[in-house]
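Asks: dropping a prediction and its sequence here:
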Amino acid sequence: MKILLTGATGYIGQRLLSLLATAGHDVVCLVRDPRRFSLADILPEALLARVSVAQGDLLKPDSLAEVPTDFDAAYYLVHSMSGNNTNFFQLGCV
């Protein structure tokens, strides 16, 4: 399966990424800043080919234009750290 994983930089996201790749899934990780996300620190080298990184910010819908959309499943593990209780559904990004 091809899976979109948001929140891949977090504690649960990193562990789920490893499980998904190990299970043979192709995973696209949506991250705000790819420079702060090192797949080599999370996954063994043998699994790196199963994972790609897409840049985007759910608070900025225009930044999602280049994100692939042909997924079989998605995991939404993002939470807002801004404290303003942003509703991503109202933004139309989810």
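Replies: It's in. Treat the numbers as computed from the prediction; the structure is a model and nothing was measured.
Asks: make it CA atoms for all contacts and neighbour counts henceforth
Replies: OK.
Asks: which secondary structure elements does the longest helix seen in the chain contact?
Replies: Assignment by DSSP state H gives helix 11-22 as the longest helix of the chain. Contacts defined by 3 or more Cα pairs under 8 Å, 6 or more residues apart in numbering; DSSP states H and E place helix 11-22 against strand 2-6, strand 26-31.
Asks: try this one next to it:
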Amino acid sequence: MKPKLMLVTEKGMQEFIPLTRYEELQMRFEKLSSEEKTQKEEKEKLYTMSRVLKIFKTSRPTIYAWEKKGILHPIRIEGRVYFKADDVDKMIDSKR
């Protein structure tokens, strides 16, 4: 009979079952994948026109001027104007 390692936890006595190397690597991969997915979602985030106006503390004509100059690239969806968070972050960094 193989000896068992028992742990005392908040839930009482529980048997400790070590992960196989494959299970450990799989868990690490899933964690990395979820982190990459979160980063990708952040990059794909869109800001509304009103949010961009607040961020830059400017007016609509200024935003439209930046659009004409190619500084900001709007995305129009059903009559609404959005901006990629990545583009806005780049512009903030360039102003610093």
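Replies: Received it, and whenever you're ready, just let me know what you need. In this text, all values refer to a predicted model and were calculated from it rather than measured experimentally.
Asks: TM-score of the superposition?
Replies: With the length set by TM-score structural alignment, normalised by the length of the first structure, the two chains reach a TM-score of 0.24; 37 aligned residues with a Cα RMSD of 3.9 Å.
Asks: the longest helix of the first structure: which residues count as buried?
Replies: For helix 11-22 of the first structure, the neighbour count (16 or more other Cα atoms under 10 Å) marks 13-14, 16-18, 20-21 as buried.
Asks: related to what we said a few turns ago, now distance to Ala74 of the first structure too, for the helices and strands packed on helix 11-22 of the first structure, in a markdown table please.
Replies: Putting those into a markdown table (distance: least, Cα to Cα, whole Å) gives the following:
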| stretch | distance to Ala74 of the first structure |
| --- | --- |
| strand 2-6 | 5 |
| strand 26-31 | 9 |
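Asks: for those strands, which one sits closest to Ser52 of the first structure?
Replies: strand 26-31 (4.9 Å; Cα to Cα).
Asks: who touches stretch 27-44 of the second structure?
Replies: 84-86 (Cα atoms under 8 Å, 6 or more residues apart in numbering).
Asks: ok, Pro74 of the second structure - how many residues close by?
Replies: For Pro74 of the second structure, the neighbour count with other Cα atoms under 10 Å is 20.
Asks: now it: closest residue in space that isn't a chain neighbour?
Replies: Distance criterion Cα to Cα, 6 or more residues apart in numbering; nearest residue to Pro74 of the second structure, sequence neighbours excluded, is Phe83 at 4.9 Å.
Asks: shouldn't Ala54 of the first structure be in contact with Val31?
Replies: Yes: judged on Cα atoms under 8 Å, Ala54 of the first structure makes contact with Val31 at a distance of 6.3 Å.
Asks: burial of Tyr82 of the second structure, as a residue count?
Replies: 19.
Asks: I figured it hits Arg51, correct?
Replies: No: at 9.2 Å, Tyr82 of the second structure does not count as touching Arg51 under the criterion of Cα under 8 Å.
Asks: returning to that earlier point: among the contacts of stretch 27-44 of the second structure, which ones are in strands?
Replies: Mapping the contacts of stretch 27-44 of the second structure onto strands (DSSP state E) picks out Lys84.
Asks: cool, thanks, signing off.
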